[in-house]
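Asker: Here you go, sequence then predicted model.
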Amino acid sequence: MWTLKEIADICDGQIHGGDRSVEFFVTDSRRIHNPQRTIFVALKGERHDGHLFIENAKNSGVASFIIDDSKFIKGESSFILVKNSLDALQAIASRHRHTFNYPVIGITGSYGKTVVKDLLTRSLKSLYHIVKSPRSYNSQTGVPLSILDMGPEHDLGIFEAGISKPGEMAKLARIINPNIGIFTTIGQAHDEGFADRQEKILEKALLFENSEVLIFSRDNEDIHSNLTRLYGHTDKLIADWGYVNDSFLHIIEKTESRSTNSITYCTGGKIHSIEIPNGSEYDFENYMFLITTLHILGVDQKEIGELLDKSNQPAVHLEFTRTNYGKGLLVDIGPIDGPSIRTGIEQLKSLVEHQGITVILSGHEGSPVANDRRIREIAQACLDSQVVYIGARPKALSESIPNLRSFLSNEEFDESIHSILDPQKAILLVGEWSPSIIALLSRLQEKSHQTTVTINMTSLVHNLNVYRALIPEETKVMAMVKAFAYGSGEAEVAKLLQYHKVDYLTVAYPDEGVTLRNGGVDMPIMVMNSSIPEYEVLVENELEPELYSLLTLEAFIDHCEQNSLKGYPVHVKFDTGMHRLGIDPTDIDRVIQIIKNTESIKLVSVFSHLFSSDSADLSLSISQINRFEKLKASLEKEFDDVLFHILNSSGISRLPQATYDLVRLGIGLYGYSGDIEFRKNLLPVLSWNTVISQVKKVKAGETVGYGGAFVLKEDKMIAVIPVGYADGLSRKLGNGVGSVYIDGSKCSFIGNICMDMSMVDVTDISSLPGDKVELIGDNISLEEMAASMGTIPYEVLTSIPPRIKRHYIFNG
């Protein structure tokens, strides 16, 4: 607990109003769970000003604020006025960090930070009470908020640190001050913020200035050469791992089998052998960081093997799925604590419209929820929620949550499930991995097709922010969520974009807009193609039409006038060269006359569409922009407050001179760009997986699939997978053209793709029914599948039908 006076002393602030006691620091007015004990920190960013949400926080019951703009000091609340709110938050977190003496692990690198953090957490949870970064909280704001979760009940901290430009890491280093430092890898992420790769490595390495131990891959020459030059002459322990003989942990041999890697290594003069799961090279590197860290922490070899088994328990980071028992189910397999519950509740608010939340805590023997501070945090996080506990509950938990419903087992809970779970509420399931929580998850999940599409919402938000960084702060963003949000699920994606304050959404047809309205999306939505009979539906659902011809313009005005509407928002499209929908520029005088002669509509925006912004030659796009400039000049003389826009995803990254008032972000949001170099900044959002249904041996001379055209020249092992052209898998991929990824190998399709099934050649691998099959993911990219199909990524994404269930995850 902090007093405002203590906080003001730390950050050299001035108190206006009475002194109060607070416990929680928030920077987002939507993430307030215990307002009486919360202090709201108003941060100013390039695209937002937290001071504008002070009233929202007050309305939630918050009465304490840290601000750096004195004009917001008003009312009976208490304010701490500082020079810079972010600096103040960081100073408070730094002071808080230095009140604890237990070891802290700091992790940085371009990739793998969250994965390594989670491997360490799952491995060490039986040995330590761990405090860690929630999700990927590794930014200038996320790090101090994570550090402020440190408490006396913990005895190990694990925190991530991410940067995007020089000057940032020194600030994070003062806050985290890690005893043990891990540098995972270096890649292209945020390259644009640095002069070269070396500058980025040296900037990240500042995290370890006061560290006692430094862990990295000896085989990564860029990292090794720079870190040894920077810290090799100091008294830090350089705990590198790799195939080089003088490594702290020297890998002698790695032997791969179907499911495991057997590793023989030497460290501390002793040779050890251990097995880890077989996966990609990135997976192998992440496990080596884990094993090296376990040795640094003094874990003996026998226990390392046992801990690795625990690390292999599947992690679920805020995965959202459908349920028959409520509005949606969000799952977080991990510690039961206040930060986890608060984060889950926040994400549910961003994903689905609901009338409350039921928090289900799945405990088991050994679950570390029995200390007072943690129980108090859990109770405060659940303050406005229905709470169910399954397992042998701590007595103090019942005392802290008076209305707690508790059950000793899943079976006991199942007897009352229909009376407890309100179908109008969303469900948050939290708990450490155990067979009981997996059984409970299976009970709550809506049963679905074995083939699933996973949407990484963290990656989607990352891509949004990549594009936002390219445009001026005042430029608005219109996000395209047509065609089932490019295969990602329109309602879930739209709710997330609304939460992240995108200015407009766009759909192709009115029924898509109606779906979003029914899903609780209340922000402006533009409809690209609506017919005259659908105008009533548009107006009933407050959808804004794109008017692309004189006929649609006049017809919609007639509809508005007949219904006595005034100032209904519309968007007018001109054809500057694509020759699809759009008004001919020669009709601009007529357009101006029609709009000026009515009060029934309000011209919100005027736009056109670039048809070759991803081509090597931008001359056609520049010609379109020049035509649009003339239209813009004429319209600006006649109308005020009109938004002009022409840039699509490729245009945003390649034609910054035409940013104007708004940009339209489409496929770039979902991780693809025709600009190959720029694509390196984006993260893939969608992955597509299925499982093997059957494996069979087919002899030479036999045929496979419809038509009998594919004749085997030799004996083959064939795997049947439950996905076909009705699931969006193109028939062009059949007969050896396309591949899937199974057990570390690419396996070609064999025979024709069927409606609901297809066959793949697994002769060279050992495979069994139930084995995972990757269609799009880490090993087969969206671009690769599109190339095999002879099409573009757009078609691949939008061809996967809604019958394939979407699962939504939040992780780094």
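Answerer: Okay, I see it.
Asker: rest of the way, CA atoms for contacts and neighbours
Answerer: Will do.
Asker: Strands along the stretch 151-300 of the chain, start to end?
Answerer: Using DSSP state E, counting those that start in this stretch, the strands of the stretch 151-300 of the chain run over residues 156-160, 180-183, 213-217, 237-242, 249-256, 260-267, 270-277.
Asker: Find the centremost residue of this protein, please.
Answerer: Residue closest to the mean C-alpha point of the chain, counted by CA atoms, centre = their mean, is residue 458 at 0.7 Å.
Asker: how about that residue, what does it touch?
Answerer: Listed by CA atoms under 8 Å, 6 or more residues apart in numbering, the contact set of residue 458 reads 809, 810, 811, 812.
Asker: Put this next to the previous one:
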Amino acid sequence: MKIHFPNSIVEIDLSAITKNLVSIKEKSGGKKILAVVKCDAYSHDAVRVSAHIEEFVDYLAVANVDEAIELRLRGIKKPILVLGVPTYKNAAAFQTHNLTATVSHQTHFSILMDGTSYQINFDTGMGRLGFKPEQAQEVRQLAVANQRLSCSGIYSHYATADDPGSEFVQTQHRRFKKVLEHFKEVPLIHMSNTGAVANYPKIDHFDMIRTGLGMLGYNPGETRHDWLKPVLTWKSTIAQVRPIKKGEVVSYSSTWTCPEDGFMATLPVGYGDGIPRSLSNKLQVRFGNKMYPQVGNVTMDYIMVYLGQDQVRTDQHGILMGKDSWTAHDWADHGKTNVHEIMTNIQKRVYREFIGSS
């Protein structure tokens, strides 16, 4: 859908993504890079991001076959790993579109068509998908028996690598190393994400690093890394500025009462665009060099910002996220969620504008 008159814009700095990738690669000691671009690259536009970073990465990864097909149809050539499970319905698509499947259950070996590339997923502690470590010998036998397929790698997921000091990271690492004793000839091994690279530099990161949120400038845990630069700025132009008197209430349920006479700015952006309602009366919005409080409950299409005695021009942008305003970390902290959810909630009706492209 082409938007001619957007109410809000997210500006995505493609050059910042490149810089983040360079930093992650340096921190990893020069390992290969797998860029995770699932969920439309966390709402950053998977096609545009993938096209920009294709020359800088070795692999791409998506959540499902449909996401992978979209990238192929838009001209992306790099190997694409589908993290989700293969089914009889989508098995042919792996061959048709040259995709790499994930095998995480015994039945997947029989589902996939001859010649399909796949990687084996072991569950070393995430508790989501994958073979258990104690199945390693059985899985190896299945892989040997199914040489009609092409095994291109093996991987696992850390559950607690986003912050330093987790003994469970060491536990999972030991489990995975034991699994690998059965797969010495596998060409590509990966387990570490951005958090593992940043917080556990002495651990073996194997052959490749997976990064999704990291290349977009964020560590998903509580730890902040100043060498990662957020690439997204969200802004919206004021719809209206009007006076408000002391004692007047604002928005549904009247959760905020004006403390003194002043001015109120209304911005045409709300939870229908991706601002969590849980940020009601918490969000801060920047106009110029000053931060102002969002007040009243966030509505589907609007938020209200109390300006006090200041009068702000109606043609001025309010910065909701980025550019010396709140970061997605701040949104997540105050909304009691994580950065992943904040990013993936940004809706399609918010216009994407790209800068810094090569």
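Answerer: All right, it came through fine. From a predicted model like this one, the values you see are computed outputs, not experimental measurements.
Asker: Would you pull the TM-score for this pair?
Answerer: The TM-score (TM-score structural alignment, normalised by the length of structure 2) is 0.93; 355 aligned residues with a CA RMSD of 2.1 Å.
Asker: Against residue 165 of structure 2, how distant is the residue of structure 2 sitting at the aligned position of the residue nearest to the centre of structure 1?
Answerer: Taking TM-score structural alignment for the superposition, residue 458 of structure 1 sits opposite residue 15 in structure 2. Shown here: residue 15 of structure 2 relative to residue 165 of structure 2, a distance of 32 Å by CA to CA, to the nearest Å.
Asker: Output the contacts of residue 458 of structure 1 in JSON lines; the columns should cover secondary structure, distance to residue 320 of structure 1 and neighbour count.
Answerer: Shown next, in JSON lines, are the contacts of residue 458 of structure 1 (DSSP: H, G, I helix; E, B strand; the rest coil; distance: CA to CA, whole Å; neighbours: other CA atoms under 10 Å):
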{"residue": "809", "secondary structure": "strand", "distance to residue 320 of structure 1": "6", "neighbour count": "22"}
{"residue": "810", "secondary structure": "coil", "distance to residue 320 of structure 1": "8", "neighbour count": "21"}
{"residue": "811", "secondary structure": "coil", "distance to residue 320 of structure 1": "12", "neighbour count": "17"}
{"residue": "812", "secondary structure": "coil", "distance to residue 320 of structure 1": "15", "neighbour count": "18"}
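Asker: still on that earlier bit, I'd like to know how far the match of residue 458 of structure 1 sits from residue 229 of structure 2.
Answerer: The spacing between residue 15 of structure 2 and residue 229 of structure 2, counted by CA to CA, is 10 Å.
Asker: Which strand or helix spans the residue nearest to the centre of structure 1?
Answerer: Element membership for residue 458 of structure 1, per DSSP states H and E: helix 457-468.
Asker: And that helix against structure 2, how far off on average?
Answerer: By mean CA distance after the TM-score superposition for structure 1, the fitted helix 457-468 of structure 1 averages 0.8 Å away from its aligned residues in structure 2.
Asker: Quick check: what element follows that helix along the chain?
Answerer: strand 476-480.
Asker: hmm, back to that, okay, the strands of the stretch 151-300 of structure 1 in a markdown table with distance to residue 78 of structure 1 and mean neighbour count next?
Answerer: As requested, the strands of the stretch 151-300 of structure 1 are exported to a markdown table (distance: least, CA to CA, whole Å; neighbours: other CA atoms under 10 Å):
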| stretch | distance to residue 78 of structure 1 | mean neighbour count |
| --- | --- | --- |
| strand 156-160 | 31 | 25 |
| strand 180-183 | 39 | 27 |
| strand 213-217 | 43 | 23 |
| strand 237-242 | 47 | 22 |
| strand 249-256 | 54 | 17 |
| strand 260-267 | 56 | 17 |
| strand 270-277 | 54 | 15 |
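Asker: would TSV of those strands with distance to residue 786 of structure 1 be doable?
Answerer: Shown next, in TSV, are the strands of the stretch 151-300 of structure 1 (distance: least, CA to CA, whole Å):
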stretch	distance to residue 786 of structure 1
strand 156-160	35
strand 180-183	35
strand 213-217	35
strand 237-242	37
strand 249-256	31
strand 260-267	32
strand 270-277	30
